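>>> mind looking at a prediction? Sequence and model below.
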Amino acid sequence: MSGSTSNTEPDVNFCFPVRELENDRAKLTPFILYEYLPFGPFASAADYTKELIEGRIAPNPGIVLFAIIDKTRSPSPSAVPSSVDFAGTIGFLNASPLHLSTEIGFIIVLPPFQRTHVATNAFGLLLHYALDLPSASPPGLGLRRVQWQANAENSTSIKVAEKMGLKKEAVLRWDRVLPEGKGKVGNGKRVRGGDPRSGAPGRDTVMLATYWDDWEGGGKEKVEQLMDR
């Protein structure tokens, strides 16, 4: 189940071509507006758009965000997506045309769509788009590497990546400083006395990745089997 791409290229600031990606279960459409989003924690749709979409994603050509649409809940294939079938977000970040690589991130699956086909199909569509060759049908980007970063304490996220064929490469210790109040998702280690941000916990990050040769050596078929379940 390799999915398909549409011929319409939306006007987004991304370093690779961007298309809608879909199969018979899910559709990824470039997330440009707040049209389908029914959740916070932002105070309003305007705040979400200003802080994340306009503030972080739109100015950075290495990032693109997709809205995940659950096609199994749409009344018809031609129906306009709405909050009923808006399942979450997923995207590419740290994309590099020079090094033919990208990272999958920004994955948020809303509670009604968790433990369903949604996450697997969204993840699989992006893997196909990233790693399939431009000569494939539908065409891919022909990248050599797709990576994934997860909080070392987030075993669920790590298991999802491993299920999709990504392999652990490293643990980046003290990789990030988390906001104060995020102690439960920190690395659980005490910071030293006199630390400039002593109230903010640290995060260890697990780096996982898959590659074109793993993809063509059976990885693609494994992902398609997961998407077909």
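Thanks, I have it. Numbering: from 1, shown residues only.
>>> CA atoms for contacts and neighbours, from now on please.
OK.
>>> ok, residues contacting the longest helix along the chain?
For the chain, the longest helix by residue count, based on DSSP state H, is helix 118-131. With Cα atoms under 8 Å, 6 or more residues apart in numbering as the contact definition, helix 118-131 has outside contacts at 2-3, 21-23, 25-28, 68, 70, 87, 90, 102, 104, 109, 139-146, 164, 211-212, 215, 220, 223-224, 226-227.
>>> inside strands: which ones of the residues you listed?
Taking DSSP state E as the definition of strands, these contribute 21-22, 26-28, 68, 70, 87, 90, 102, 104, 109, 145-146, 211.
>>> and stretch 44-64, which residues are buried?
45, 48-49, 53, 57-58, 60-64 (16 or more other Cα atoms under 10 Å).
>>> please list the outside residues in contact with it.
Here stretch 44-64 has contacts from 12-15, 30-34, 37, 40, 42, 65, 91-96, using Cα under 8 Å, 6+ apart.
>>> tell me which of those residues fall in strands.
Per DSSP E, the contacts of stretch 44-64 map to strands at 30, 65, 91-96.
>>> this is the other structure I want to compare:
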Amino acid sequence: MTDLSNWQPLGWFPPATLEGNFTRLERLTVAGHAAALHAANPTDAAHWAYMPYGPYPDLDVYRLWAAGAESSDDPVFYAIHGPQGWGGVASFMRIDRSNGVIEIGNIALSPGLQRTPASTEAIHLMIDHAFAAGFRRVEWKCNAENAVSRRAALRYGFTYEGTFRQHMVVKAANRDTAWFAIVDGDWPRLRAAHRAWLDPENFDTSGRQKESLAELTAR
């Protein structure tokens, strides 16, 4: 059993920004991000199928949601800047300072941000910040039917820990929740894999990756 007799609850406060080579994250605000985010994301229900929020048929409705997100202490929402401008959101959530556990969730990426180095780096920056701040465990949870999110978790190096059946009711439907996590002992190896993937030398002149992140994190 690990000795945690010196463990102290974290005095962590969310950063205003996180910045890398491909992306920038800023605490989400209505004034700074709502219009661009609404314009970047589809309004059809399919795009928001696995999210607890959305869709947003017009900007006024999206602004109302963004106002709530801006004022929230948990989740703490960030806007994600990509190759086409502000295109996505993600949050730190279920923040447990006493036990050093935090979740990254509420991830909604526009078509222009999906499958880009910017979106990968955004999640990397959030994970890296959490461990640098002293968290012991970073969690990723998703609807068990969301194959895209499950693959993404494994690609980043999260370990699948099981499925909680009938865990939630979301949009008048049952949700079984798949749980994944990275713990602090995993992170040095995974961080090196992330950094190797994000290295400009890993991309050819057309922007295609030479090695996949899944290959690097599996080593």
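On my side now, so go ahead. Predicted model, so just to flag it, every value in this text is computed and none were measured.
>>> now the buried residues of stretch 44-64 of structure 1 in JSON lines, with secondary structure and distance to Pro201 of structure 1?
Output for these, formatted as JSON lines (DSSP: H, G, I helix; E, B strand; the rest coil; distance: Cα to Cα, whole Å):
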{"residue": "Ala45", "secondary structure": "helix", "distance to Pro201 of structure 1": "29"}
{"residue": "Tyr48", "secondary structure": "helix", "distance to Pro201 of structure 1": "25"}
{"residue": "Thr49", "secondary structure": "helix", "distance to Pro201 of structure 1": "27"}
{"residue": "Ile53", "secondary structure": "helix", "distance to Pro201 of structure 1": "26"}
{"residue": "Ile57", "secondary structure": "helix", "distance to Pro201 of structure 1": "25"}
{"residue": "Ala58", "secondary structure": "coil", "distance to Pro201 of structure 1": "29"}
{"residue": "Asn60", "secondary structure": "coil", "distance to Pro201 of structure 1": "27"}
{"residue": "Pro61", "secondary structure": "coil", "distance to Pro201 of structure 1": "30"}
{"residue": "Gly62", "secondary structure": "coil", "distance to Pro201 of structure 1": "28"}
{"residue": "Ile63", "secondary structure": "coil", "distance to Pro201 of structure 1": "26"}
{"residue": "Val64", "secondary structure": "strand", "distance to Pro201 of structure 1": "28"}
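>>> the residue lying closest to Pro179 of structure 1 once chain neighbours are set aside: neighbour count?
Leaving aside its sequence neighbours, Pro179 of structure 1 sits nearest to Ala200 (Cα to Cα, 6 or more residues apart in numbering; 5.4 Å). Ala200 of structure 1 has 18 neighbouring residues, counting by other Cα atoms under 10 Å.
>>> pretty sure Ala200 of structure 1 contacts Trp174?
No. Here Ala200 of structure 1 does not reach Trp174: they are 11.7 Å apart, not a contact under Cα atoms under 8 Å.
>>> got the buried residues for stretch 86-105 of structure 2?
86-93, 95, 97, 100-105.
>>> what of stretch 166-180 of structure 2?
175-180.
>>> those into a markdown table, with extra columns for distance to Thr116 of structure 2?
Converted to a markdown table, these look like this (distance: Cα to Cα, whole Å):
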| residue | distance to Thr116 of structure 2 |
| --- | --- |
| Arg175 | 28 |
| Asp176 | 28 |
| Thr177 | 26 |
| Ala178 | 24 |
| Trp179 | 24 |
| Phe180 | 22 |
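>>> which one of those sits closest to Arg150 of structure 2?
Using Cα to Cα, Ala178 comes nearest to Arg150 of structure 2 of the buried residues of stretch 166-180 of structure 2, at 7.7 Å.
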